[in-house]
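Peer 1: Sequence first, then the predicted structure, then my questions.
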Amino acid sequence: MSQFEENDRSLEAQLANDEETLFRILARRNRLLGEWAAGLMGLSDVEGEAYSKDLVRADFEGGGGKDVTLKLLGDLTAAGVEIDEDRIREATREKLVEARRQLIG
């Protein structure tokens, strides 16, 4: 195997690892966001866990971060929580940092 082929395979492996890490970080961020929102809505632990899983699923079935923001905004508003997109975006950034710390160390 040439040095070029070896470098190419190494780069492919690193990219695959980076994609998996990003997937795990985003899933953890969404779970943390779900827990945060569940707390604001006054959901029980069981309901909060289910809501967090739904939020993770919604992100990966939908179009990503914007869909998560809109779902949170709709759900929180429907539950009578006074919130806006800016506060949700702020929480999303905070939970992303927390998720990275939890997974990467």
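Peer 2: Happy to help now that I have it. Since we're looking at a predicted model, the values are computed, not measured.
Peer 1: CA only for contacts and neighbour counts going forward, please
Peer 2: OK.
Peer 1: quick check: longest helix of the chain.
Peer 2: Counting residues, the longest helix found in the chain (DSSP state H) is helix 3-41.
Peer 1: The structure to be compared is supplied as follows:
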Amino acid sequence: MTTFDEREQAFEAKFAHDEEMQFKARARRNKLVGLWAAELLGKTGSAADEYAQTVVAADLEEAGHEDLVRKLYGDLGYRATQEQIRGKIREMMPQAQEEILQEDG
């Protein structure tokens, strides 16, 4: 195997790892946002966890996070505006990334 082939394989492996980490971070972010929304809805314990899982699943419908915003806005009604929801999504991403890095490292 040539040095070029080894570099190419290393690059592909890093790319795959980075993509996996981003997917995990988005899923963790969605869970954190789901738990925040569950609290606004008065859900606790296993009901909050179950609701958070529905939020994670909702983000798999289309690219981006607008599907997530629509679901949460529909569920939360007057409890949060779309901008508040988008803000919470942005706010939770660094925390989710840090948690995933701690688990991976």
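Peer 2: Looks like it came in fine. Only a predicted model underlies this, so the values are computations on that prediction, with no experimental measurement involved.
Peer 1: quick revisit: now the element after the longest helix of structure 1, going C-ward?
Peer 2: Per DSSP states H and E, helix 3-41 of structure 1 leads on to helix 45-61 as the next helix or strand towards the C-terminus.
Peer 1: Buried residues, stretch 53-65 of structure 1. List them.
Peer 2: Across stretch 53-65 of structure 1, burial judged by 16 or more other CA atoms under 10 Å covers K53, L55, V56, A58, D59, G65.
Peer 1: which one is the first one nearest to, not counting chain neighbours?
Peer 2: Closest residue in space to K53 of structure 1, ignoring its immediate chain neighbours: R31 at 6.5 Å, by CA to CA, 6 or more residues apart in numbering.
Peer 1: Now do the same contact list for that neighbour.
Peer 2: R31 of structure 1 is in contact with S52, K53, L55, V56, counting by CA atoms under 8 Å, 6 or more residues apart in numbering.
Peer 1: now those in a markdown table, with distance to L103 of structure 1?
Peer 2: Compiled in a markdown table, the contacts of R31 of structure 1 are given as follows (distance: CA to CA, whole Å):
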| residue | distance to L103 of structure 1 |
| --- | --- |
| S52 | 18 |
| K53 | 18 |
| L55 | 19 |
| V56 | 16 |
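Peer 1: tell me which of the residues you listed is nearest to I88 of structure 1?
Peer 2: L55 (13.4 Å; CA to CA).
Peer 1: Any chance of the buried residues of stretch 53-65 of structure 1 in a markdown table with distance to A16 of structure 1 as columns?
Peer 2: What follows is the buried residues of stretch 53-65 of structure 1, written out as a markdown table (distance: CA to CA, whole Å):
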| residue | distance to A16 of structure 1 |
| --- | --- |
| K53 | 24 |
| L55 | 24 |
| V56 | 21 |
| A58 | 23 |
| D59 | 20 |
| G65 | 21 |
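Peer 1: hang on, the earlier thing: so how far is the longest helix of structure 1 from its chain's centroid?
Peer 2: Computed by CA atoms, centre = their mean, to the nearest Å, the chain-centroid distance of helix 3-41 of structure 1 equals 10 Å.
Peer 1: and it, how far from structure 2 on average?
Peer 2: When structure 2 is overlaid, helix 3-41 of structure 1 sits 0.4 Å from its aligned residues on average, using mean CA distance after the TM-score superposition for structure 1.
Peer 1: what residue lies at the spatial centre of structure 2?
Peer 2: What sits nearest the mean C-alpha location of structure 2, by CA atoms, centre = their mean, is R26, with 2.5 Å.
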